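Trainee: sequence isn't available, so here's the structure alone:
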C-alpha cells in the first residue's frame, strides 16, 4: 500500500510540532504563540494538534494564555516545570501558573 498525499492538515501538524520542539527547557509558548510562529491565528487547532500528536513532544512547554498548563495534566506539567527551572507563580490557594513575563519564548 502506498501512502496518500500529504494534506494541509499533515503540514499544519508537522509545523506545529516543529515549533514546539524548538522551545528550550525552562521556557514556554502559548497555543496562540505557536500558531503565530507558524503564521497562523489557529490557537485552537494547535491545541488539537497537541492533544492528538503531542505526547512525544515537550507538551508541557505549551500553555494556555493565562499561563496555566493543559487541563488534567497540571501535576505532570509541574514535575517538568520544576525539573527545567521554569518560572512559576503561585496563588494563595496553591494553584500555579507559568510566569509568562519571565518564561515566554519567542523564536
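Mentor: Nice, thanks for sending it over. Note that the structure is a prediction, hence the values are computed from the model and not measured.
Trainee: C-alpha from now on. contacts and neighbour counts both.
Mentor: OK.
Trainee: mind listing what's buried along the helix or strand harbouring residue 48?
Mentor: Taking DSSP states H and E as the definition, residue 48 sits inside helix 43-53. Neighbour counts using 16 or more other Cα atoms under 10 Å place 43, 45, 46, 47, 49, 50 of helix 43-53 among the buried residues.
Trainee: list the contacts of it.
Mentor: 13, 16, 17, 31, 32, 33, 34, 35, 59 (Cα atoms under 8 Å, 6 or more residues apart in numbering).
Trainee: ok, back up a step: mind putting the buried residues of helix 43-53 into TSV with distance to residue 100?
Mentor: Below are the buried residues of helix 43-53 laid out as TSV (distance: Cα to Cα, whole Å):
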residue	distance to residue 100
43	17
45	21
46	18
47	18
49	22
50	19
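Trainee: residue 21: which of those residues is nearest?
Mentor: residue 50 (11.7 Å; Cα to Cα).
Trainee: another one to put next to it:
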C-alpha cells in the first residue's frame, strides 16, 4: 500500500513537472511572439516616420519655392521701377544739360 502511494506521489510529481515545463515553453512562445510583434510595430513606426519626414520636407521645399518665386517677381517689379526712375533722372539731366548748353 505504501509503495502504491509513493508511486502515485512520484507520478503526480512527474506530471506536475511536465505541466510546469509545458507552461514555461508556452510562456517562452508567447514572449517570443510578443517580441516579434513589438519589433514589427517598431519597424512600421520607423517607416511611417521616414515617410512623414519626406512628406514634410517635400512640402517645405514646395513652400520655399513658391516663396522664392514670389520674392523674385517682387524684386523684378522693384528693379523695373528703379530703372524707370533712373531713366527719368537721366532724361532730366540730359534736358538740363541741353538747356544750359543752348543758353
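Mentor: The structure has been received and is ready for your questions. As the structure is a prediction and not an experimental result, all values here were calculated from the model.
Trainee: after superposition, what is the TM-score?
Mentor: Once the chains are laid over each other, their TM-score by TM-score structural alignment, normalised by the length of the second structure reads 0.19; 30 aligned residues with a Cα RMSD of 3.9 Å.
Trainee: circling back: max pairwise distance over the buried residues of helix 43-53 of the first structure: which two?
Mentor: Among these, 43 and 50 lie farthest apart (Cα to Cα), at 10.7 Å.
Trainee: next, residue 97 of the first structure: secondary structure please.
Mentor: State at residue 97 of the first structure, reduced to three classes by DSSP: H, G, I helix; E, B strand; the rest coil: strand.
Trainee: near it, how many other residues are there?
Mentor: Neighbour count of residue 97 of the first structure, defined by other Cα atoms under 10 Å: 18.
Trainee: isn't it right next to residue 89, touching?
Mentor: Yes. If you go by Cα atoms under 8 Å, residue 97 of the first structure and residue 89 touch, sitting 5.4 Å apart.
Trainee: kindly provide the distance from the residue positioned nearest the centre of the second structure to residue 59 of the second structure.
Mentor: Most central in the second structure under Cα atoms, centre = their mean is residue 53, positioned 1.9 Å from the mean C-alpha point. Note on residue 53 of the second structure: its distance to residue 59 of the second structure, by Cα to Cα, to the nearest Å, is 10 Å.
Trainee: with residue 40 of the second structure instead?
Mentor: 28 Å.
Trainee: ok, now residue 13 of the second structure?
Mentor: Counting by Cα to Cα, the gap from residue 13 of the second structure to residue 59 of the second structure is 68 Å.
Trainee: one more: residue 45 of the second structure?
Mentor: Distance from residue 45 of the second structure to residue 59 of the second structure, by Cα to Cα: 21 Å.
Trainee: for the strand or helix carrying residue 9 of the first structure, which positions count as buried?
Mentor: Assigned by DSSP H and E, residue 9 of the first structure belongs to helix 8-21. Residues of helix 8-21 of the first structure classed as buried by neighbour count (16+ other Cα under 10 Å): 12, 13, 15, 16, 17, 19, 20.
Trainee: helices along the second structure, start to end?
Mentor: 2-102 (DSSP state H).
Trainee: test my guess that residue 37 of the first structure contacts residue 18.
Mentor: No. Taking contacts as Cα under 8 Å, residue 37 of the first structure lies outside contact range of residue 18: 10.3 Å.
Trainee: what would the contacts of helix 43-53 of the first structure look like in CSV with distance to residue 82 of the first structure?
Mentor: Shown next, in CSV, are those (distance: Cα to Cα, whole Å):
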residue, distance to residue 82 of the first structure
13, 28
16, 24
17, 23
31, 21
32, 24
33, 22
34, 22
35, 26
59, 15
